[in-house]
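J.: Just to be clear, the model below is a prediction. Sequence and coordinates:
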Amino acid sequence: MDFKAGTSLDITLSRSIESSSASQIVRSAGFEPSVLSVGGNGQNRVSMRFDHVLDPSGKDSAKIVSAFVATYGNDVSKEENTVDPGIARELALQALYAVGLASLGILLYVSIRFEWRFALAAIVALLHDAFFVVSVFSVFKLEVNLPFVAAMLTIIGYSINDTVVIFDRIRENMRFARARTFEDLVEIVNRSVNQTLGRSINTVIAVLFASLALLFWGSESIRMFSLAMSIGLIVGMYSSICIASQVWLIMKNRSLHRRFNREQKTSDGLYPLPVLPISYEDEED
C-alpha cells in the first residue's frame, strides 16, 4: 500500500474471529479488500488493505465498523491509514534510490578497498539476497511496505559485512601464496572460507535470535520487517560463503589465463608458432 496508494484499516474486536467470518462481514458492508488477515494475541485483530482510497471523511470505514458492531457488540476499535497516490509514487522512488545508492556505495568502497572483481562479486551476492527475499514475499503474497525496504537495507549491510570479511581473508592468503593455476585459487578460497566459517555462522545466529524473537513475540506492525530480516540473514550468510567468493574465483581464473597467454608471447610480441614439417619435391627432374 505504501507504493500503490490505498487505505489500510485495522479493527480490534473483543473476542476472536475467523478470517472467513471477517471477510463475510466486510462484504456485507459493500466492500472488497485486496488483502484481509486476522492476527493479534487472541486472533481478534482484523487487518484489511484496499487498493483504492476510502472516503477521507471516514464514512466508508464507519460502515465497516458498524457491520462488525452488529455482530460483535460495541467494543470495537479501528485504526485507519491512507496513502495518497502522489505520496505512494514518491515513496516508491525514494525506496529505489535508497537501495540503488547503497549498492553503488558498496561497489565503490569494495573496488577501492580491494579490487573491482571483489566488488562485482559482492554486488552479485547482494542481488541474489534481494531477489530471494522479494521472491518469497511475492510467492506468498505478503505485504511489501516501507519497513520491508528498511529490512532489505539492513540485510544488505549484514551480507556485505560478512562478504568483506571473507574477501579480506582471501586477500591475506593471496599474499603468502603464489597462485598460478585454477587449483591454487580453489585451495586459497577454500582455506579462506574455512577460516571465517565459524565467525560467519556465529554472527548470523546471534542476530537471528533477536530477529526471530521480534517475529514471534513482536507487534503486528513490525512482523513483515522481522520476517524479511530472518530470511535475509540466512540467505545473506549463504551467499557470502557459497556465491560471492566463487564468483570472484571464476573471474580471477580468467585473469590468470589472460596473463599466462601474455607470458607465452615471444620477445617480438608474437605468439610462437609450432614447427611444421615441410617436404620439398626434387627439382632435378
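T.: Arrived safely, thanks for sending.

J.: hey, let's count contacts and neighbours off CA atoms from now on
T.: Noted.

J.: for the stretch 151-285 of the chain, what spans make up the strands?
T.: Ranges of strands in the stretch 151-285 of the chain, per DSSP state E, counting those that start in this stretch: none exist.

J.: what about the nearest residue to Pro147 once chain neighbours are set aside, neighbour count?
T.: Once flanking residues are discounted, Pro147 sits nearest to Phe225: 5.4 Å by Cα to Cα, 6 or more residues apart in numbering. Residues lying near Phe225 (other Cα atoms under 10 Å) number 22.

J.: pull the longest helix from the protein.
T.: helix 182-217 (DSSP state H).

J.: picking that back up, can you tell me how far the residue nearest to Pro147 is from Asp268?
T.: 63 Å (Cα to Cα, to the nearest Å).

J.: Which helix or strand contains the spatially most central residue of the chain?
T.: Closest to where the C-alpha atoms of the chain average out (Cα atoms, centre = their mean) is Ala130, at 2.2 Å. Assigned by DSSP states H and E, Ala130 falls within helix 116-139.

J.: buried residues in that helix?
T.: For helix 116-139, burial by neighbour count (16 or more other Cα atoms under 10 Å) applies to 116-126, 128-130, 132-134, 137.

J.: Comparison target, given below:
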Amino acid sequence: MRFDTNIRYDFIGNRKKFFAFSIILVAVGILSLLIFRLNLGIDFKAGTTMDTATDHAVEQQEVISILKELGYSEIPTVGGANNDRISVRFGEELASEKIREIQTAFKAEFGEGSSFEVNVVSADMARELAIKTIWAILAASVLIMLYVMIRFEWRFALSANIAILYDCFVVVAVFSMFRLEVDLPFIAAVLTTLGYSINDKIVIFDRIRENLRFSSTKNDKQLTELVNASIWQTMARNLYTVLTVMIVTVFIFLFGSESIRLFSLAILIGLISGAYSTVCIASSLWYEFKKREKKKPASAAKQPTV
C-alpha cells in the first residue's frame, strides 16, 4: 500500500544515526554523573535556606558584606523583579540563635519591614526525600508503561518507556554537566517531562496502529514506509503542541523569578528531548521490535519438517 503523505525525510532509514547519537549522549551523561554528580540543592541535602523580602532594592554585595561580618563565607543569590528578595543558602543546619542573628542584621540594614521565610532540612529528611523522588519517577514510568500496554501492545509500551526514560535522563545529564542546582521544582519538571513526552508518543503510536489496520506490510520496505508516513502525518500536530508550550516556557525562563528559572529550563530541555525522542527513538524502536516479529514466522517456515 502506498501512502499519499509527503515523506520529506526518511527517519526510519536513518535510525542508526539517531541511535548512535543518543547512545553517545547517554554515555556522556553517565560520565558527567560519575565525575561531577548532581549539584543538589537544599531540598536534597542537609542545610538551611533563608528567603528575605525587603522594602527596597538590595545589591548582592550588601548581603555578602553582612554575612562576612557575621563570619559566614556563603555567597547568596539575589533575585526578584527589583532585587527585593534575598535567597541565602547555607550548607549546614543553622541553630535558632544563628538564624535570629542573621535576621537582626538584615533588619538593621534593610529595614524593620523585612520578612523572612526559613527552611531547615535535616540529613535524614534529605535522604528520605531523595529516595521518595526516585520511587516517584519509577512508579510513574511503570504506570505509563502499563497504560500503553493496555491501550496498544507491549512493543509500543516498551518503546515509549525507553524513550521517556531517555528524556528524563537527558534533563538530569544536562543539569549535571552544567552544575545547575537540583531541587524540588526540578523533580516537578522531570515528572512534567514524562507527561508531555508520553503524550507526543501516544499520538504517533495511535496513527501507526490506525495505518496498520488499513494496510498490509509484507516486507521491511513497506513497514518502513508505514512508520515514516505515520510520523509525517502527525508531525504538524506534535510540533504545534511542543512549540506552544515551549514559547510559554521560554518567556517564563527569561522574565520569571529566580525561584522558577531552573524549573522552566528543565521543562524546556525535556520538551526538546521529548520531541526528538518521539520521532527519532520511540518510532524507530517500535519498528525494530516489529521487524523482528515479522522475521520469526518466515524463518520458522524455512525449517524442514520431520
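T.: Right, received. Where do you want to start? As the structure is a computational prediction, the values presented were derived from the model and not from experiment.

J.: Mind checking the TM-score on these two?
T.: TM-score for the superposed chains, counting by TM-score structural alignment, normalised by the length of the first structure: 0.82, backed by 264 aligned residues with a Cα RMSD of 2.4 Å.

J.: on that earlier part again, what do we get in the second structure for the residue nearest to the centre of the first structure?
T.: Taking TM-score structural alignment, the alignment pairs Ala130 of the first structure with Cys168 from the second structure.

J.: who touches the residue nearest to its match when sequence neighbours are not counted in this structure?
T.: Once flanking residues are discounted, Cys168 of the second structure sits nearest to Val190: 5.9 Å by Cα to Cα, 6+ apart. Contacts for Val190 of the second structure (Cα atoms under 8 Å, 6 or more residues apart in numbering) come out as 168, 171, 266-267, 270.

J.: Of these, which are reproduced in the first structure?
T.: Using both residues aligned by TM-score structural alignment, their matches' Cα atoms under 8 Å, the first structure keeps these contacts from the contacts of Val190 of the second structure: 168, 266-267, 270.

J.: what's the neighbour count on the equivalent of Ala46 of the second structure over in the first structure?
T.: In the first structure, Ala46 of the second structure lines up with Ala5, judged by TM-score structural alignment. Applying other Cα under 10 Å, we find 20 residues neighbouring Ala5 of the first structure.

J.: again, but for Ile106 of the first structure
T.: 20.

J.: Just give me the match in the second structure for it.
T.: Mapped onto the second structure by TM-score structural alignment, Ile106 of the first structure lines up with Ile144.

J.: what's near enough to touch its match?
T.: 157, 161, 198 are the contacts of Ile144 of the second structure under Cα under 8 Å, 6+ apart.

J.: 7 Å instead, please
T.: Not one residue lies near Ile144 of the second structure by Cα atoms under 7 Å, 6 or more residues apart in numbering.

J.: Glu220 of the first structure too?
T.: Residues in contact with Glu220 of the first structure (Cα under 7 Å, 6+ apart) are Gly40.

J.: What's the separation between it and Arg49 of the first structure?
T.: 14 Å.

J.: Leu54 of the first structure falls within a helix, correct?
T.: No: assessed with DSSP: H, G, I helix; E, B strand; the rest coil, Leu54 of the first structure is coil; it does not lie in a helix.

J.: That one and Thr12 of the first structure, how far apart?
T.: 19 Å.

J.: Ser226 of the first structure too?
T.: According to Cα to Cα, Ser226 of the first structure and Thr12 of the first structure sit 22 Å apart.

J.: Now Arg169 of the first structure: closest residue in space, sequence neighbours ignored.
T.: Of all residues not flanking Arg169 of the first structure in the chain, Ser192 sits nearest, at 5.5 Å (Cα to Cα, 6+ apart).

J.: The second structure: which residue goes with that neighbour?
T.: Using TM-score structural alignment as the criterion, Ser192 of the first structure maps onto Ser230 of the second structure.

J.: same deal with Asp51 of the first structure?
T.: Looks like Asp51 of the first structure aligns to Gly91 there (TM-score structural alignment).

J.: Tell me where the second structure has helices.
T.: 15-35, 60-69, 96-110, 123-151, 154-177, 184-213, 220-255, 258-277, 283-302.

J.: Reformat those as TSV; add distance to Val78 of the second structure.
T.: Listed next are the helices of the second structure as TSV, based on distance: least, Cα to Cα, whole Å:
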stretch	distance to Val78 of the second structure
helix 15-35	28
helix 60-69	6
helix 96-110	14
helix 123-151	24
helix 154-177	21
helix 184-213	18
helix 220-255	15
helix 258-277	8
helix 283-302	45
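
J.: I'd like to know which of those lies nearest to Thr77 of the second structure.
T.: Within the helices of the second structure, the stretch nearest Thr77 of the second structure is helix 60-69; the backing value is 7.1 Å (Cα to Cα).

J.: Show me which positions of the closest one end up buried.
T.: 63-64, 67.

J.: Check the gap between the residue nearest to Ala150 of the first structure when sequence neighbours are not counted and Arg180 of the first structure for me.
T.: Of all residues beyond its chain neighbours, the one nearest Ala150 of the first structure is Phe225 (7.6 Å), with distances taken as Cα to Cα, 6+ apart. According to Cα to Cα, Phe225 of the first structure stands 46 Å off from Arg180 of the first structure.

J.: Count the residues that sit near Glu128 of the second structure.
T.: 12.

J.: residue in the first structure matching it?
T.: By TM-score structural alignment, Glu128 of the second structure lines up with Glu90.
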